[in-house]
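In: Dropping the sequence and predicted coords here.
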Amino acid sequence: MKASIIVFPGSNCDRDAAVALRSAMGSAPNMVWHGDSELPDSDLILLPGGFSYGDYLRSGAMAAHSPIMREVVRRAKAGTPVLGICNGFQVLTEAGLLPGVLMRNATLRFICKDVLLKVERIDTPFARHYTPGQVVRIPIAHKDGSYFADPATLHLLENENRIAFRYCEHDGTVTDAANPNGSSDNIAGIYNETGTVLGMMPHPERLIDPAQSGTDGAKMFSSLVETLH
């Protein structure tokens, strides 16, 4: 399996993502600078977390117009799996690869903590090592993580089974109290129409080793390797 991580000015989780991929793949991913216009042959493209361009204008807005994103969009539309984590999710919405927007948290504060997610779908390259309805613990770290979409888009996401994860309680119940940022319908991650592009606010790359207090995030990367190798 060959993977490429796109590095923007302000990315701060690109190395964490590289460690997670290297651990799962057994080889190092390509680190591709945002200003490049060519992308190596890749089975997976990953847009990491961080604060691309310092979140000027709005989160992900400037990164979405970086030269490399033209190729990322082209590859995504051709079927190459793309994973956008936190800021990467924001970039995917700004680039038009996923619907909706990521807005300021309802608390108007930066939030950094572990949250519980309900796995809503497993028939994608990203989630085959989870089970339907499984509750997993994954960290979040964001200030602009409240997912918002109009009612018609939310209805479409639900009907097309495109919601990947929802914030939930320990028993999997989806409640307002379990929603850390005010996201519509407790949405923590969504897919595109084909299930090959995933955007999510939580950071699976931060929970891949028992030394990090858990391995729920590792299952995503092992799933990708098993599916895409």
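Out: Thanks, I have the structure now. Numbers count the residues shown, from 1 in each chain.
In: Going by C-alpha atoms from here, please, whenever you check contacts or count neighbours.
Out: Will do.
In: where along this protein do the helices fall?
Out: Ranges of helices in the chain, per DSSP state H, are 14-25, 67-77, 87-94, 151-159, 218-228.
In: ok, now which ones touch T153?
Out: 99-100 (C-alpha atoms under 8 Å, 6 or more residues apart in numbering).
In: quick one: it and G100, what's the gap?
Out: 8 Å (C-alpha to C-alpha, to the nearest Å).
In: and if you look at A61?
Out: 13 Å.
In: can you check V197 too?
Out: 14 Å.
In: Neighbour count: those two, which is higher?
Out: Shown here are V197 and G100; by other C-alpha atoms under 10 Å, V197 has more neighbours (27 against 18).
In: burial measure for the closest residue in space to S213 that isn't next to it in sequence, as a count.
Out: Nearest non-adjacent residue to S213, counting by C-alpha to C-alpha, 6 or more residues apart in numbering: L207, 7.2 Å away. For L207, the count of nearby residues is 21 (other C-alpha under 10 Å).
In: isn't L207 right up against K219?
Out: No. L207 is beyond contact range of K219, at 9.6 Å (criterion: C-alpha atoms under 8 Å).
In: next, the one to line up against it:
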Amino acid sequence: MRWAVIVFPGSNADTEMYHAIKDVLDGDVSYVWHEETSLEGFDAVLLPGGFSYGDYLRSGAIAQFSPIMSEVVRFAEEGAPVLGVCNGFQILLEIGLLPGAMRRNQQLTFLCKHVELIVENNQTGFTSGYEAGEKITVPVAHGDGNYYCDDKTLGKLKENGQIVFTYAKNINGSIENIAGITNERGNVLGMMPHPERAVHTLLGSADGAKLFESMEREWRERDVIRT
């Protein structure tokens, strides 16, 4: 399995994402600069956290126009897995691969701490390694993590099981405590907490490792079916 970590000007969690794959899975992972135009040969795309383009205009607003993003859209539309974490989630919202929008944290302060999440849906290619309702500990680091959508969109998210992670305690004002959602097809996940920063007990938690292990297992099972 080949993993692509997309790097934008201002990305700051790309290194952690790279090493989460390299160290936890011993995976074949490469950085892909935002000016590239091809994802040929890759099996999964990871959009890391940070402050792409300095968060000018608003978080993720400029990054959506990077040359590589048309390839990311194509990749997602073909059913391949795409994970966006923190700023990566914001970019996925801006480009329309996920519904809704991100607002400033309700308390108007930057949050950087470990938080408890609830696995709301473990029937996805990102969460099959967790138990339904399992509580996990993953760090957050964001100022614009207050997820919002209208009532119609929220109803669809609930109906389709697209709400994958919620905060055990709402830390930023997100509607329905939402911390992570997928698209309807289930192959695109956006989440504000950082699983790549929770892959070893030395980091305070190893709960994030199961997410990447789930992705690899899903790919292997899908590859067996194709074969």
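Out: Yep, that arrived. If you're wondering where the values come from, they're calculated on a predicted model, not measured in any experiment.
In: picking up where we left off before, who are the neighbours in contact with the residue nearest to S213 of structure 1?
Out: 138-139, 213-218.
In: Any of the residues you listed buried? List them.
Out: 138-139, 215-218 (16 or more other C-alpha atoms under 10 Å).
In: ok, which pair from the residues you listed is furthest apart?
Out: P139 and A218 (12.7 Å; C-alpha to C-alpha).
In: anything in contact with each of those two?
Out: 204, 207.
In: and L224 of structure 1, what pairs with it in structure 2?
Out: Using TM-score structural alignment, the equivalent of L224 of structure 1 in structure 2 is M215.
In: For Y56 of structure 2, see how far away its match is.
Out: When C-alpha to C-alpha is applied, the distance between M215 of structure 2 and Y56 of structure 2 equals 32 Å.
In: Comparing these two, which residue is more hemmed in?
Out: M215 (22 against 12).
In: Was I right to think the more buried one contacts Y130?
Out: No. Look at M215 of structure 2 against Y130 with C-alpha under 8 Å: they stay out of range, at 11.9 Å.
In: between the two, what contacts are shared?
Out: Counting by C-alpha under 8 Å, 6+ apart, nothing touches both M215 of structure 2 and Y130.
In: Could you find the closest non-adjacent residue to L157 of structure 2?
Out: I163 (6.0 Å).
In: what do you get for F89 of structure 1?
Out: G199 (4.4 Å).
In: now swap in N181 of structure 1 and tell me
Out: According to C-alpha to C-alpha, 6+ apart, the nearest residue to N181 of structure 1 is N105 (4.6 Å).
In: what's the spacing between that neighbour and Y147 of structure 1?
Out: Taken as C-alpha to C-alpha, the span from N105 of structure 1 to Y147 of structure 1 is 9 Å.
In: closest one to T124 of structure 1 among the helices of structure 1?
Out: Nearest to T124 of structure 1, of the helices of structure 1 and by C-alpha to C-alpha, is helix 218-228 at 8.7 Å.
In: helices or strands next to the closest one in the packing?
Out: helix 14-25 (3 or more C-alpha pairs under 8 Å, 6 or more residues apart in numbering; DSSP states H and E).
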